[in-house]
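> Model the structure of this input:
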Amino acid sequence: MAYTMKETAYGETAAYGGLADAIGGVATIVLAVIGLAGVHGAFLAAIATIVFGVALMIQGGTMLSEFAAIYFPQGLKSDASDVSVDQFGGASLSILFLVGAAGVVLGVLALLGIESAILTPAASIAFGTALVLTSNSVWRLYVLGRASTRSGLGTTQTQAAQMVGREILASDMAAGSAGIQALAGLAAIVLGTLAIAGHQADLTLNLVALLTLGATVVLTGGSLSATVLSFMRPWQQ
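You can find the predicted model right below:
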């Protein structure tokens, strides 16, 4: 009973974390669009950098906590790829948290007027790099969670059948978001590099990079929520 309550609490916390970073992505999009419209572009770029950094920290912390909560019986193998779970880990997810924190610092410095034309594009490059390096993290979380759930923790045939719909949705969203996140990260790196190199439209390029990053986090935030909800057994809710 205690295990059930703990598992449910972890699932709900992670699902809310996915929603929170998706909201941060929406806020980043709104700020970038307003900036592209010509309303205090440099100021809003710095604010959007801070907001996105916070969203990235939330996403990284949420996924790290969910990795820590998954139960792995000794010798368990993923039924999707027949790969030992020892090859998967949450170490790379710390990059999201650290880069998010660094982005917040850079955004604050830019907001104070310290080399904003350099610091905000640098933050976009860092954000893009973090997204590329962790692009398959949601998929890994899904694979490990599914393997753990089916590892003999007392799941009956009826209970397993109830999970099929959630698993299909979570699988599609997790797999689809991996490629999109990698491409968006690369785009942000390119745009940030052009902006920091002194392109005449550097502010526009940086705002477009932030817009792309925000849209990506909206997607991955929703994917994370769907993935975690697929692990929460219907009879526990």
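> switch to C-alpha atoms for all contacts and neighbour counts from now on
Will do.
> what's the spacing between Glu7 and Val228?
Separation of Glu7 from Val228 (C-alpha to C-alpha, to the nearest Å): 11 Å.
> Determine the longest helix present in this protein.
helix 157-196 (DSSP state H).
> roughly how far is the very next helix or strand once past that helix from the heart of the chain?
Using DSSP states H and E, the helix or strand that follows helix 157-196 towards the C-terminus is helix 202-231. Mean-position distance between helix 202-231 and its chain equals 7 Å (C-alpha atoms, centre = their mean, to the nearest Å).
> ditto for stretch 216-232
Worked out by C-alpha atoms, centre = their mean, stretch 216-232 lies 9 Å from the chain centre.
> quick one: contacts of that stretch?
For stretch 216-232, contacts defined as C-alpha atoms under 8 Å, 6 or more residues apart in numbering pick out 7-8, 11-12, 14-26, 55-56, 59, 138, 141-142, 145-146, 149, 163, 166-167, 169-171, 173-174, 177, 180-181, 184.
> packing partners for the longest helix of the chain?
Helices and strands touching helix 157-196, as assessed by 3 or more C-alpha pairs under 8 Å, 6 or more residues apart in numbering; DSSP states H and E, comprise helix 116-133, helix 137-149, helix 202-231.
> Please provide the structure for the following sequence as well, for comparison with the first:
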Amino acid sequence: MSLTSRRESAYRETAAYGGLADAIGGLATVVIAIVGLAGVNAPTMAAIDTIVFGAALLILAGTMLSEYARIIFPAGATASQVEAFGGSSLSVVFLAGVAGIVLGVLSLLGIEPFVLIPISTIAFGSALLLSSNAVWQLRALSQESSRAKGGAKLSSGEILASEMAFGSAGVQALSGLAVIVLAVLALVGVANDLTLNLVALLALGATIVFTGGSLSATLLNFMRTP
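Model (predicted):
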């Protein structure tokens, strides 16, 4: 029993650190976008930023999918129930991350960066929009799991984590829409120097910092739940 408890604790800590790593990836995206907007080789900075954000999306999707599976499957749920709680939308996030990394590498090699980078940014924005309520759903599912195990009433930290998760859903949805609009404008040539796309990547990075922080708060508070 003690060994099982230790493994559970180690797993939850790893998942929580995944949320922190995702937030760090978002912060790196913001910094690189600012460097590009400052006039330092915008096409190269945009390509590198696309790769970095794609990796951050992969971390986000992997962390959340593993946490959904850990909570749901021990309760005997089916695969369709996993999808109902966000598994499907998170798969889209994972695919968008992979596609972004590939397109970013191609852009870095000089293959149509003014086309491939906006396309990858549109994919990123769409992925954020589709998965906007994933953190909130994970938080709700964690609370239900805790209650099923006889957990106590919510602490102030858990209430704050719930508010952060709820807030991240709205921020992520609005950011996803704004990013899609900016990337489409960049794609049609409104700003041929990728300025609009760098602004979109800046917004994506800021959003993923908030989402990663909300995810970490959710998992760390769930770790403390008896």
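> rewinding a little: between helix 116-133 and the longest helix of structure 1, find me the angle.
150 degrees (axes from the mean of the first three to the mean of the last three C-alpha atoms, to 10 degrees).
> Just the buried positions in helix 157-196 of structure 1, please.
Applying a neighbour-count criterion of 16 or more other C-alpha atoms under 10 Å, one finds 163, 166-167, 170-171, 173-178, 180-196 buried in helix 157-196 of structure 1.
> With stretch 8-25 of structure 2 instead?
11-13, 15-25.
> now Gly165 of structure 1: how far from Ala178 of structure 1?
20 Å.
> Check His199 of structure 1 too.
30 Å.
> and what of Gly221 of structure 1?
In terms of C-alpha to C-alpha, Gly221 of structure 1 sits 12 Å off from Ala178 of structure 1.
> Just give me the longest helix of structure 2.
Every helix in structure 2 considered (DSSP H), the longest is helix 2-37.
> Quick check: which helices or strands does that one pack against?
helix 42-72, helix 195-224.
> I'd like the helices and strands packed on helix 157-196 of structure 1 as TSV, with mean neighbour count appended.
Output for these, formatted as TSV (neighbours: other C-alpha atoms under 10 Å):
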stretch	mean neighbour count
helix 116-133	25
helix 137-149	22
helix 202-231	25
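> Turn those into TSV, columns for distance to Ser94 of structure 1.
Output for those, formatted as TSV (distance: least, C-alpha to C-alpha, whole Å):
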stretch	distance to Ser94 of structure 1
helix 116-133	10
helix 137-149	11
helix 202-231	16
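> between those, which one is nearest to Ala32 of structure 1?
Closest of these to Ala32 of structure 1 is helix 202-231, at 5.3 Å (criterion: C-alpha to C-alpha).
> so the closest one versus helix 41-69, what angle?
Going by the same axes, to 10 degrees, helix 202-231 of structure 1 makes 20 degrees with helix 41-69.
> how much does helix 202-231 of structure 1 deviate in direction from helix 2-36?
Using the same axes, to 10 degrees: helix 202-231 of structure 1 against helix 2-36 is 160 degrees.
> tell me the angle of helix 202-231 of structure 1 relative to helix 137-149?
10 degrees.
> returning to what we had before: and the helices and strands packed on helix 157-196 of structure 1: which comes nearest Gly38 of structure 1?
helix 202-231 (9.5 Å).
> Can you give me every residue that contacts the closest residue to Leu56 of structure 1 other than its chain neighbours?
Spatial nearest neighbour of Leu56 of structure 1, chain neighbours left out: Gly100 (5.0 Å); criterion: C-alpha to C-alpha, 6 or more residues apart in numbering. With contact set as C-alpha under 8 Å, 6+ apart, Gly100 of structure 1 has these partners: 52-57, 127.
> With distance to Ile114 of structure 1 as added columns, please give these in TSV.
Formatted as TSV, the contacts of Gly100 of structure 1 follow (distance: C-alpha to C-alpha, whole Å):
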residue	distance to Ile114 of structure 1
Phe52	19
Gly53	18
Val54	20
Ala55	23
Leu56	23
Met57	23
Phe127	20
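> lining up the residues you listed with structure 2, which overlap?
Retained in structure 2: 52-57, 127, out of those (criterion both residues aligned by TM-score structural alignment, their matches' C-alpha atoms under 8 Å).
> who wins for neighbours among those?
Ranked by the number of neighbours (other C-alpha atoms under 10 Å), these place Phe52 first, at 34 neighbours.
> Test my guess that that residue contacts Ala22.
No: using C-alpha atoms under 8 Å, Phe52 of structure 1 is not in contact with Ala22; the gap is 10.0 Å.
> wait, which of the helices and strands packed on helix 157-196 of structure 1 is closest to His40 of structure 1?
helix 202-231 (10.7 Å).
> after superposition, how close is the closest one to structure 2?
After superposition onto structure 2, the average distance of helix 202-231 of structure 1 to its aligned residues comes to 0.6 Å, using mean C-alpha distance after the TM-score superposition for structure 1.
> The residue positioned nearest the centre of structure 2 and Ser216 of structure 2, how far apart?
For structure 2, Leu60 is the residue whose C-alpha lies nearest the centre (C-alpha atoms, centre = their mean; 4.3 Å). Between Leu60 of structure 2 and Ser216 of structure 2 the distance is 11 Å, computed by C-alpha to C-alpha.
> Please consider this matter closed, and thank you.
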